[in-house]
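Peer 1: just need the structure, nothing else, for what follows:
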Amino acid sequence: MKRGNGIRALLLAGVLFSSLFAGAATVDAATAGGCSDVSVPAGLAPGLPRDQQIYGRLCLPAGPAPKVLQLLVHGASYDHTYWDFPGSDGQYSYTRAMTSAGYATLAIDQLGVGRSSHPLSVLATQLAAANAVHDVVTAARSGGLGPAFPKVVLVGHSFGSLTSWLEAGTYQDVDGVLVSGASHVLAPTVIPRLLTLVRPAQLDPVTASRVPPLDPGYLSIPGARAQFFYYLPNADPAVIAQDEATRSESPSGVLATVPVYIPSTLGIRVPVLEVNGTYDVPFCAQGGAGSITDCATDASLHASEALFFTPAAQLETAVIPDAGHNLNLQRNAGVFFDRALSWFQRRFSVQ
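Peer 2: Down below sits the predicted model:
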């Protein structure tokens, strides 16, 4: 059997483990000025049946649907609620900040997470995750979410940033990419340290009910938040505790295929904004875990990352002081929201 045919057969076999089946996108009563649940059919790879479902929370500002949709892609061990963290009167809600400014947002649960389909974990790779996002982009443009959005911009966090880069560079179907908590040089000590915390999601009472009971390849990482994701002097301990208590599962296929995103950014031909906290442990030198990406200033971050993009990406960079990996959940989250909004208003105005 040829290699391509063997891979295709393996992927088709994985379809049998999916708990959800193909169908048209469904939308629960999308209303202007509010939020609704959506479900979009997606495939594990181009040309395969779209027999997975990607859940999303679509939020629209008041009035007619805007022409710009921000498609929000969370990181590993998170789900769509990262973008609209409950409580604190919206202080930590990226969604609220953007819808208040007139943008539509769609925060998805990535493949293998939360309310989205959970295929065989080894099949939920970075490539499969990017293909699923591509299917959501296609639905957003064609009216599969209710309104049709002429412009779609990916907004990623951490592993969701890597997925967003891979999707944009592979499919070239979006109008822009904003990533946070990411760079091209992951600190070498992070993965070994995280491995000491990783356990099967089946054995974690927080995540056990959401994963297939016979698939040990779905993982949970309890105890990682405070160590890796926050700049503690500027974080609320209650937020960290709530974040830890609501952690999500991650499929091992995604975690095992991280490097595939690295060359993909050379294929991006739309504007890119990369935003990091100065003290991001996984992806910045200042985080102290060994990354060589310099997050001291906007200019130093640009110098570290520019070689991974062509001029067509029009790369811009921003560094958020007194912040770590989880920009949405630091006390100064509003600084990140303002920098992101400024870029959107210059590049993708809703006016």
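Peer 1: please count neighbours and contacts with C-alpha atoms only from this point.
Peer 2: Will do.
Peer 1: ok, and the closest non-adjacent residue to residue 293?
Peer 2: Excluding its sequence neighbours, the residue lying closest to residue 293 (CA to CA, 6 or more residues apart in numbering) is residue 284, at 4.9 Å.
Peer 1: actually residue 44, not the one I typed
Peer 2: Residue 44 sits nearest to residue 128 (CA to CA, 6+ apart), 4.7 Å away.
Peer 1: confirm that that neighbour sits in a helix.
Peer 2: Yes - assignment of residue 128 by DSSP: H, G, I helix; E, B strand; the rest coil places it within a helix.
Peer 1: contacts only, for the nearest residue to residue 236 once chain neighbours are set aside.
Peer 2: Excluding the flanking residues, the one nearest residue 236 by CA to CA, 6+ apart is residue 331, at 6.8 Å. Residues in contact with residue 331 (CA atoms under 8 Å, 6 or more residues apart in numbering) are 234, 235, 236.
Peer 1: from those, pick the one nearest residue 47.
Peer 2: Nearest to residue 47 among the contacts of residue 331 is residue 235, at 44.8 Å by CA to CA.
Peer 1: right, and the closest one touches residue 329 too?
Peer 2: Yes - contact criterion CA atoms under 8 Å: residue 235 and residue 329 qualify, at 7.5 Å.
Peer 1: more crowded one of those two?
Peer 2: Neighbour comparison, residue 235 and residue 329: the larger count goes to residue 329, with 28 against 20 (by other CA atoms under 10 Å).
Peer 1: count the neighbours of the residue nearest to residue 306 when sequence neighbours are not counted for me.
Peer 2: Nearest residue to residue 306 in three dimensions, chain neighbours excluded: residue 315, at 7.1 Å (CA to CA, 6+ apart). For residue 315, the count of nearby residues is 19 (other CA under 10 Å).
Peer 1: one more, please, to line up against the first structure:
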Amino acid sequence: MLAENTHPWLLALTAVIPTVYASRRGSTSECSPVSFDIVATAENAILSPSYDPSNETSIINFINAMARGEVNPVVGSQNISGSFVINGIYCKPTKKVKKKRNALQILVHGITYNSSMWGGYHFGDRYNWHAYANGEGYHTLAIDRLGHGLNSKALDPHNVIQPMLQVEIYKELIQSIRFNTAANSLRKRFSNIIWVDKKVGHSYGSQIALPLARLCPNLTSALILTGWSSTTNLSEVQKFNLASASTLYPSRFPGLDKGYLAMADEALRAKMFYYGAYDPAIPAFDFANQDIVTIGEFAANAGPFGIPPAAYNKPVMVITGVEDGVFCAQPGVAARECEELLEKTRTDMFPGVPGRKYEYFAPRNTGHDLTLHYSARETFRRAHGFLDKYF
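Peer 2: Take a look at the predicted model:
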């Protein structure tokens, strides 16, 4: 099955991407839009025929039944091949650090988000991962996942935009950067690739980072996994309250396939993703500008994606807010419960990583979207303090 990534509207949208971020030291990050042409093949899932892909109600009922364990969403597999354009933002360091000159952080967002979240939605320097990392001497590349952000939404959200294809795409993308092949639009080879992942949804964090680490244990030099643990609270996941993106945002997503979904309840989204100390203007902006998730990303979230990458032995750090109701403790529960889950995550998911190479941090008074809380700068500081031990 061939997938074509056509996107004539991207040139117009590229103009709205910010090219400068203020850094924490008062200088500026020099940022520019980039795109990668990636050829990839994956064994995607064949979804159950028990729902009507053209009917929004049928799609939502199928997802809800799947979340309750009432239906098996996958009935087989099929090969998907194609050429895909992956867009992103590349930022150069604002401080020269010799040992980091070949170190690149690849920043990957979660479902219903895109690469713009790493810049903090322009709510200031305190939420801007790029600016902090660039001020520490790192190059950063925030990418839009397949079907998200500036990437084409002409692709099939049922059969094409699924986790396994995304894994293969990012494997090819990272290899192009590591070995400076023709697909590397950065035109610079980076020998140290640090994968920084933002996770949202039913074990969604494992869908890319874990298979990458399992299939290619030497592809990345370190992992920083945020908003995730090896334990998922399914009762929270079932509250997503999804609707077709074209129904919720008809002017932004006119005529989009019904399998492209978004969260329909603003108050519920704020409750799930935010807690305690945060700017109240951010959740409203977050909801109004949310991106999508596809039914394929939800339904194909099974099989190999939760298998621990036993051979991976590089440094790993997990950062999850104490009040992250999906992956850590429920609001009001002692912080130690969250920390115990993050401690347990190493033995559950990274048995090959020595204890001395594994760290976790659970910021207090912080929900799932930890980089958009007041504690964000402490998160940045802890993450880069960890990386400084190795780069």
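Peer 1: who's in contact with whatever residue of structure 2 lines up with the residue nearest to residue 44 of structure 1?
Peer 2: Matched by TM-score structural alignment, residue 128 of structure 1 corresponds to residue 165 in structure 2. Counting by CA under 8 Å, 6+ apart, residue 165 of structure 2 makes contact with 40, 41, 42, 43, 44, 80.
Peer 1: and those, which is closest to residue 245 of structure 2?
Peer 2: The closest of the contacts of residue 165 of structure 2, once distances to residue 245 of structure 2 are taken by CA to CA, is residue 44, at 23.0 Å.
Peer 1: does the closest one sit in a helix, a strand or a coil?
Peer 2: Residue 44 of structure 2 is classified as strand under three-state DSSP.
Peer 1: surely it is in contact with residue 78?
Peer 2: Yes - counting by CA under 8 Å, residue 78 is a contact partner of residue 44 of structure 2 at 5.4 Å.
Peer 1: so which of these two has more stuff around it?
Peer 2: Comparing residue 44 of structure 2 with residue 78 by other CA under 10 Å, the one with more neighbours is residue 44, at 23 against 13.
Peer 1: tell me how far residue 298 of structure 1 lies from residue 163 of structure 1.
Peer 2: 23 Å (CA to CA, to the nearest Å).
Peer 1: same thing with residue 118 of structure 1?
Peer 2: 17 Å.
Peer 1: do the same with residue 133 of structure 1
Peer 2: With CA to CA as the criterion, residue 133 of structure 1 and residue 163 of structure 1 are 8 Å apart.
Peer 1: what about these two, which has more around it?
Peer 2: residue 163 (33 against 28).
Peer 1: now do the strands in the stretch 151-300 of structure 1.
Peer 2: Using DSSP state E, counting those that start in this stretch, the strands of the stretch 151-300 of structure 1 run over 151-157, 176-180, 199-200, 218-220, 250-251, 272-277.
Peer 1: most centrally placed residue in structure 2?
Peer 2: Residue closest to the average C-alpha location in structure 2 (CA atoms, centre = their mean): residue 109, at 2.7 Å.
Peer 1: residue boundaries of the helices in structure 1?
Peer 2: Taking DSSP state H, the helices of structure 1 run over residues 3-15, 94-100, 126-142, 159-171, 190-195, 237-245, 252-256, 298-305, 333-347.
Peer 1: comparing the ones you listed, which comes out most buried?
Peer 2: helix 159-171 (a mean of 26; mean count of other CA atoms under 10 Å).
Peer 1: who are the packing partners of it?
Peer 2: strand 68-73, helix 126-142, strand 151-157, strand 176-180 (3 or more CA pairs under 8 Å, 6 or more residues apart in numbering; DSSP states H and E).
Peer 1: same thing but 10 Å
Peer 2: strand 68-73, helix 126-142, strand 151-157, strand 176-180, helix 252-256 (3 or more CA pairs under 10 Å, 6 or more residues apart in numbering; DSSP states H and E).
Peer 1: adding distance to residue 302 of structure 1, write those out as CSV.
Peer 2: Shown next, in CSV, are those (distance: least, CA to CA, whole Å):
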stretch, distance to residue 302 of structure 1
strand 68-73, 23
helix 126-142, 25
strand 151-157, 18
strand 176-180, 13
helix 252-256, 26
